[in-house]
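Trainee: Generate coordinates for the sequence data below:
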Amino acid sequence: MAKVKTNYLCQECGYISPRYLGRCPNCNSWNTFVEQVEKPATTSNSTASPRVNLRGTQVQPQLLDTVTTQKVPRVTTGMQELDRVLGGGIVPGSLILIGGDPGIGKSTLLLQVSGQLAHSQKKVLYVTGEESASQVKMRADRLGVGGNSFYIYPETDMASVKESIATTQPDFVVIDSVQTMQEPGMNSAVGSVAQIREVTGDLMQIAKTNGITVFVVGHVTKGGAIAGPKILEHMVDTVLYFEGDQHRVFRMIRAVKNRFGSTNEVGVFEMREQGLAEVTNPSEVFLQERLADATGSAVVVSLEGTRPLLAEIQALVTPTAFGNAQRTTTGLNRNRVALIMAVLEKRAGLLLQNQDAYLKTAGGLKLDEPAIDLALAISIASSYRDTATLPTDCFIGEIGLTGEVRRVSQIEQRVNEAVKLGFHRVFVPQNNLDGWQFPDGIQVVGVKTVEQALKLAFK
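Mentor: Predicted coordinates for the structure are as follows:
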């Protein structure tokens, strides 16, 4: 009998060590090693048979010049927000990983998508390892999901799952979740690195060999990363993160990896009792509770992929009661805020070194692009001076360390979005004024420096 060999694998970088280490010598991460048991190699004199897909066709090597290609149309999910993030729809035969915090709505989203696909006469197999069939049915009834081509299969054994896929031959497979699946031939525990790697390898083979689209739900760690080895994210075609606060109704889905589309798109949903509802105009939703005469508030047109979003940046600047002033942010980069405050103190004469500053984005948005700099500066100056900006003003521009307002990309789309929401005046970099036609109904003000922007915004 062959001896079972045990080694330790780093979950961050994949480094393999023969013994347990507290710190990985490759990536310097602490407490990332997990035990895995290697399967003993089996020797056989027989020649391995060629791989056969579900249609009985043998997969053989072939010359690149002889490979025939045809443009396969994408499959729409019935949700425009999800289609936008996927790059225009689902590519048949792709492997899609969806991660997010517990209770954020991953299973709800995939159950609704499965119902939409089944409604369009696509055969869907929903494999659940965390719930029974009756529990899924109760949630499906609440969401109004059903169909004659929608199959539920509560199972965690991958051998049984592959057998059911071969029998059912679905167009789409949903695995909820990959951490609950188990390869029967492996001795390691369910959810271990070795199990996740083998399960994902089997799912990838099913997707690529048979042209079946596979959705995989992945749990996340406390740090927000998908649990398991990094190779899990490398193997799949698309990695989507489902974000949001459980105390808020809005959910956002982002693509951090997409072989078939952009990774800059974002989809916005609202969690309701009947499930997730698409938010087609998130700018209006994020601004609907804004006070007209509030100080420390400024509106920015931020760009998420190709979608312009109007968001409110709020600032509260107050004298500090401690030796060192505090800088606290929510939804904004703390270093960016500190940089803008330093520029305001040096170039605009605002004494902020003895002021505590608290900044956030309304609605739970996360903004991290250069074009929000001008709105940050205006909101900080508004709170410091206790002077409100006009409720119909919005601000777009990047600020340099010398106080100049620098050019930003896609200014025309940003200004058009401000026009849709009824804004009357928009502040933009002076160098962005050339080469396009200003839309009717809004005054476009070009500014060169942050000091000039402050004078025009508060006069």
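
Trainee: Please make it C-alpha for all contacts and neighbour counts, starting now.
Mentor: Noted.

Trainee: And the spatially closest residue to residue 306 that is not a sequence neighbour, how far from residue 308?
Mentor: Nearest residue to residue 306 in three dimensions, chain neighbours excluded: residue 265, at 6.6 Å (CA to CA, 6 or more residues apart in numbering). Residue 265 sits at a distance of 10 Å from residue 308 (criterion: CA to CA, to the nearest Å).

Trainee: Also residue 430?
Mentor: 20 Å.

Trainee: Which residue ranges of the stretch 51-200 of the chain form helices?
Mentor: Taking DSSP state H, counting those that start in this stretch as the criterion, the stretch 51-200 of the chain carries its helices at 80-86, 106-119, 133-143, 158-168, 193-210.

Trainee: So for residue 238, which of those sits nearest?
Mentor: helix 80-86 (8.0 Å; CA to CA).

Trainee: which residues are in contact with that closest one?
Mentor: Helix 80-86 has contacts (CA atoms under 8 Å, 6 or more residues apart in numbering) with 76-77, 89-90, 238, 253-255, 258, 260-263, 265-269, 278-280.

Trainee: Might one say that residue 93 is in contact with residue 211?
Mentor: Yes: here residue 93 reaches residue 211: they are 3.9 Å apart, a contact under CA atoms under 8 Å.

Trainee: Enumerate every residue touching the spatially closest residue to residue 303 that is not a sequence neighbour.
Mentor: Leaving out its chain neighbours, the residue that sits closest to residue 303 by CA to CA, 6+ apart is residue 309, at 6.0 Å. Contact partners of residue 309, counting by CA under 8 Å, 6+ apart, are 282-283, 301-303, 414, 417.

Trainee: One more, please, to line up against the first structure:
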Amino acid sequence: MAKAKSAFVCTECGAEYRKWQGQCSSCQEWNTLSEVRLASARPGSGAAGSGRAGYAGDHSRQIVDLGQVDLSEVPRLTSTFAEFDRVLGGGLVPGSAVLLGGNPGAGKSTLLLQTACKLAQQRRIVYVTGEESLSQVAMRAHRLQLPTQGLKMLAETSVETILAVAEREKPEILVIDSIQTMHLEDIASAPGGVAQVRESAAALTRFAKQTNTVLLLVGHVTKDGTLAGPKVLEHMIDASLLLEGGADSRFRTLRGQKNRFGAVNELGVFAMLEQGLKEVKNPSAIFLSRQEEQAPGSLVMVVWEGTRPILVEVQALVDESALGNPRRVAVGVDQNRLAMLLAVLNRHGGLFTGDQDVFLNVVGGIKVLETSADLAVLLAVVSSLQNRALPRELVVFGEVGLSGEIRPVPSGQERITEAAKHGFLRAIVPRANAPKQPPKGMEVIAVDKLSDALDAL
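Mentor: Model (predicted):
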């Protein structure tokens, strides 16, 4: 038998070392090295490190002049979900590897099963399940009232077996649920380990590239919301998507974190119903379901998600603190940025909140990752601090600098147009984003400083 070898692999970045050490020299993280026992690959085996050859259409070893590469656009395959296609950048690209992550119960398997069942009516698809039995998958498909004819199913966790079946069936789309359950025989470690996840993903990705197959992988996430497994896994794949949504909400958001074929930070919105996930055509409508009577601290802002504007309501609650250290709680925005904005409000707005508890919430569970929400956050805080409600027809966006200036944000004209479509009549925007001709029936107030925005209220 081949002599077993041992290596120490960093769970954060995937760096390998011959012996254990406290700190990883590559990513500078502490106590992230875990021992992995590796067996030398047998001749002719299908391990990822043996350089699998023999796939049909393998031209990757030929040297080609860059000027001779065909630049014709590769036809994309629709996923039957417009929101899914939007996050992917227009659809599934042949030969690409897409990783779909999310918390347990978010709907990862449901989304891919719905996609596979609908596409199987016209394309060759192999769905590999490593966590559920075939009867469990069939029961879920029946409950969701999905067409089951034509979808090829395989309950297997061995990567060698999966690749052999894929070579025989030649599918256009290969679904792996999930990558943490897959294993290679030549690697002597449990499924879900660093080496198994890395080498299994490498073997499957290599097959997808060489056979022009769309590879869809399901990935688990850790308790802090990051993708489980080695960090190098995110570098192997072409697109990394994250399906988010709390157990108490029926809405799910699909966000692109990495995409080699489209825009990053694109957002798709789905609703979880009895028949599975259903795409939401107008996300702004679900995020603007406000009460008839306007309350202090509530304001609508326009954020830019990927390639489209979305109207979102932000709520602020400012209350006198009974503690020596007032609380700063932010849900949906960066808490450190909230503390910075409160300091700007004190210095350049003349409003002191140092003895007040400040709570901030973005309605609908959406996470705002851009700085265009700064001005809306501050005005919502001022509204709650002074206990004065803002007009329902008011919409606000703009970045706030440390010197109190209001900086412009990208796509200002598109944001104003989207707000006008939803019936908003007034907008407070940075002066550089003010249009020469505002939309009909809408008043646009351009401001340069925070004091100007406060006066405009």
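
Trainee: neighbour count winner among residue 430 and residue 308 of structure 1?
Mentor: residue 308 (21 against 18; other CA atoms under 10 Å).

Trainee: Give the helix, strand or coil label for that one.
Mentor: Three-state assignment for residue 308 of structure 1 (DSSP: H, G, I helix; E, B strand; the rest coil): strand.

Trainee: follow-up on the earlier one: for residue 341 of structure 1, which of the helices of the stretch 51-200 of structure 1 is the nearest?
Mentor: helix 80-86 (34.3 Å).

Trainee: Give me the buried positions along stretch 7-25 of structure 2.
Mentor: The neighbour-count criterion (16 or more other CA atoms under 10 Å) identifies 7-17, 20, 24 as the buried residues of stretch 7-25 of structure 2.

Trainee: actually stretch 277-295 of structure 2, not the one I typed
Mentor: Buried residues in stretch 277-295 of structure 2, counted by 16+ other CA under 10 Å: 277-280, 283-284, 287-288, 295.

Trainee: Could you work out the most separated pair of the residues you listed?
Mentor: So, these by CA to CA: farthest apart are 277 and 295, at 32.8 Å.

Trainee: Spatially, what comes nearest to whichever residue in structure 2 pairs up with residue 116 of structure 1 if we skip its sequence neighbours?
Mentor: Alignment note (TM-score structural alignment): residue 116 of structure 1 maps to residue 118 of structure 2. Leaving out its chain neighbours, the residue that sits closest to residue 118 of structure 2 by CA to CA, 6+ apart is residue 147, at 6.7 Å.

Trainee: likewise residue 110 of structure 1?
Mentor: Among residues not flanking residue 110 of structure 1 along the chain, residue 174 sits closest, at 7.5 Å (CA to CA, 6+ apart).

Trainee: Over to residue 444 of structure 1?
Mentor: Nearest to residue 444 of structure 1 is residue 426, by CA to CA, 6+ apart, at 5.1 Å.

Trainee: part of a helix, is that neighbour?
Mentor: No: going by three-state DSSP, the assignment for residue 426 of structure 1 is strand, not a helix.

Trainee: residue contacts, it?
Mentor: Taking CA under 8 Å, 6+ apart as the criterion, residue 426 of structure 1 is in contact with 393-396, 415, 418, 442-445.

Trainee: Kindly recompute the last result at 7 Å.
Mentor: Contact analysis of residue 426 of structure 1 by CA atoms under 7 Å, 6 or more residues apart in numbering lists 393-395, 443-445.

Trainee: One more: residue 122 of structure 1?
Mentor: Contact analysis of residue 122 of structure 1 by CA under 7 Å, 6+ apart lists 149, 171.

Trainee: What separation do you get for it and residue 232 of structure 1?
Mentor: Taking CA to CA, one finds residue 122 of structure 1 at 27 Å from residue 232 of structure 1.

Trainee: Residue 339 of structure 2: which element?
Mentor: Assigned by DSSP states H and E, residue 339 of structure 2 falls within helix 335-349.

Trainee: so stretch 181-194 of structure 1 corresponds to what in structure 2?
Mentor: Counting by TM-score structural alignment, stretch 181-194 of structure 1 corresponds to 182-195 in structure 2.

Trainee: Could you pull out the buried residues of that stretch?
Mentor: Going by neighbour count (16+ other CA under 10 Å), the buried part of stretch 182-195 of structure 2 is 182-184, 186-195.

Trainee: Quick one: end-to-end length of that stretch, please.
Mentor: Its first and final residues considered, stretch 182-195 of structure 2 spans 11 Å by CA to CA.

Trainee: chain center to it, what's the gap?
Mentor: 27 Å (CA atoms, centre = their mean, to the nearest Å).

Trainee: for stretch 436-448 of structure 1, same thing?
Mentor: Mean-position distance between stretch 436-448 of structure 1 and its chain equals 33 Å (CA atoms, centre = their mean).

Trainee: Surely residue 148 of structure 2 touches residue 117?
Mentor: Yes: assessed by CA atoms under 7 Å, residue 148 of structure 2 is found in contact with residue 117 at 5.9 Å.

Trainee: out of those two, which sits in the busier spot?
Mentor: Taking other CA under 10 Å, residue 148 of structure 2 and residue 117 do not tie; residue 117 has more neighbours (21 against 17).

Trainee: and the more buried one, what does it touch?
Mentor: Going by CA under 7 Å, 6+ apart, residue 117 of structure 2 touches 146-148, 151.

Trainee: Same list (these) but as CSV, adding distance to residue 337 of structure 2.
Mentor: Output for those, formatted as CSV (distance: CA to CA, whole Å):
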residue, distance to residue 337 of structure 2
146, 45
147, 48
148, 49
151, 48
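
Trainee: of all those residues, which comes closest to residue 457 of structure 2?
Mentor: The shortest gap between residue 457 of structure 2 and any of the contacts of residue 117 of structure 2 belongs to residue 146, at 52.2 Å (CA to CA).

Trainee: Counting neighbours, what do you get for that closest one?
Mentor: 18.

Trainee: secondary structure element for the most centrally placed residue in structure 1?
Mentor: Centroid-nearest residue in structure 1, with CA atoms, centre = their mean: residue 254, separated by 2.4 Å. Residue 254 of structure 1 is part of strand 250-258, with elements assigned from DSSP H and E.

Trainee: next one: residue 382 of structure 2
Mentor: Residue 382 of structure 2 is part of helix 374-385, with elements assigned from DSSP H and E.
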